[in-house]
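A.B. asks: Quick one, what's the 3D model for this:
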Amino acid sequence: GLKYPSFNSSYFEKKAKIWQKKYSRRRHLAKFLVLQNKNKRVLCPRSLESFANWQKAQKSKAKCQAKAANQRREYLHKLTTHLVKQYDVIAIEDLKTKNLQKNHHLA
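C.D. replies: Model prediction:
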């Protein structure tokens, strides 16, 4: 009957969401400028990799997403090691929620 709270990594998830928006905007602008250079037949057109702001946003987004994932993984690791140390026998039940929805007596 003991319930453990779910992990809340809201800070880094919010940061990742913000950087995802910035990344998308900057990528769209970079693609637009690459196409513009291509259509104008510029002598040395820029490639998508030459846009530094887009690359910075990509790296920042990846860092925030990795930090959030690492925090979630660490929380689960701490919780499972605590459970293993505290209890002798652990049983895991694999429930199919689709079957529970069909049979209302089990739900």
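A.B. asks: all contacts plus neighbour counts: C-alpha atoms, from now on.
C.D. replies: Noted.
A.B. asks: Check this protein and tell me which residue is nearest its centre.
C.D. replies: The centroid of the chain falls nearest to Q65 when counting by Cα atoms, centre = their mean (5.0 Å).
A.B. asks: Next, the structure of the following sequence, for comparison with the previous one:
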Amino acid sequence: TGKQVGIDVGVADLAILSNGLKYPSFNSSYFEKKAKVWQRKYARRRHLAKFLVLQNKNKRVLCPRSLESFTNWQKAQKSKAKYQAKAANQRRDYLHKLTTHLVKQYDVIAIEDLKTKNLQKIII
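C.D. replies: This is a model prediction of the structure:
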């Protein structure tokens, strides 16, 4: 193509090209919200299951339950993992499509190696 471009990786936008084109950060808010909800449910159910296991242990029950015997906790764990994986897959897909588009459009691509963490430090 004979085209050249420089990419500025930003904090607000994912990438800003030297020709002024902006690529916004990816927003997978639906699945991230669902994952956050299931994370809370998972933590609550795990805490309750651990409490009941300790209670059985302290009462010296003949047949104490193990942590793996609580199915609600396991269901919450699977749902949480499913939504986290979906959000991660969508994010990865967005990045793959963006980079493929850039590679097909431009021959030479220059990317800044500026560390954004250094920009956020306060100099005294």
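A.B. asks: Now the TM-score, please.
C.D. replies: After superposition, the two chains reach a TM-score (sequence alignment, normalised by the length of structure 1) of 0.90; 104 aligned residues with a Cα RMSD of 2.3 Å.
A.B. asks: Which residue of structure 2 sits opposite the residue nearest to the centre of structure 1 in the alignment?
C.D. replies: The alignment partner of Q65 of structure 1 in structure 2, by sequence alignment, is Q84.
A.B. asks: what helix or strand does its match sit in?
C.D. replies: Element membership of Q84 of structure 2 [criterion: DSSP states H and E] is helix 71-105.
A.B. asks: In this structure the match of Q65 of structure 1 contacts A35, no?
C.D. replies: Yes: counting by Cα atoms under 8 Å, A35 is a contact partner of Q84 of structure 2 at 5.5 Å.
A.B. asks: what's the nearest residue to the residue nearest to the centre of structure 1 if we skip its chain neighbours?
C.D. replies: The shortest distance from Q65 of structure 1 to any residue other than its chain neighbours is 5.6 Å, reached at A16 (Cα to Cα, 6 or more residues apart in numbering).
A.B. asks: The alignment partner in structure 2 of that neighbour: neighbouring residues, count only.
C.D. replies: Alignment note: A16 of structure 1 maps to A35 in structure 2; criterion sequence alignment. Around A35 of structure 2 there are 21 other residues, counting by other Cα atoms under 10 Å.
A.B. asks: so A35 of structure 2, which of the three states?
C.D. replies: Following DSSP: H, G, I helix; E, B strand; the rest coil, A35 of structure 2 is assigned to helix.
A.B. asks: Contacts only, for it.
C.D. replies: Contacts for A35 of structure 2 (Cα atoms under 8 Å, 6 or more residues apart in numbering) come out as S79, K80, A81, Y83, Q84.
A.B. asks: What of K22 of structure 2?
C.D. replies: Going by Cα under 8 Å, 6+ apart, K22 of structure 2 touches D13, L14, A15, I16.
A.B. asks: out of these, which are inside strands?
C.D. replies: Among those, the residues falling in strands (DSSP state E) are D13, L14, A15, I16.
A.B. asks: Give the equivalent position in structure 2 for Y87 of structure 1.
C.D. replies: Using sequence alignment as the criterion, Y87 of structure 1 maps onto Y106 of structure 2.
A.B. asks: That match is in contact with I7, isn't it?
C.D. replies: No: the criterion here is Cα under 8 Å, and Y106 of structure 2 misses it with I7 at 11.4 Å.
A.B. asks: between these two, who's got more neighbours?
C.D. replies: Between Y106 of structure 2 and I7, counted using other Cα under 10 Å, the more crowded position is I7 (19 against 14).
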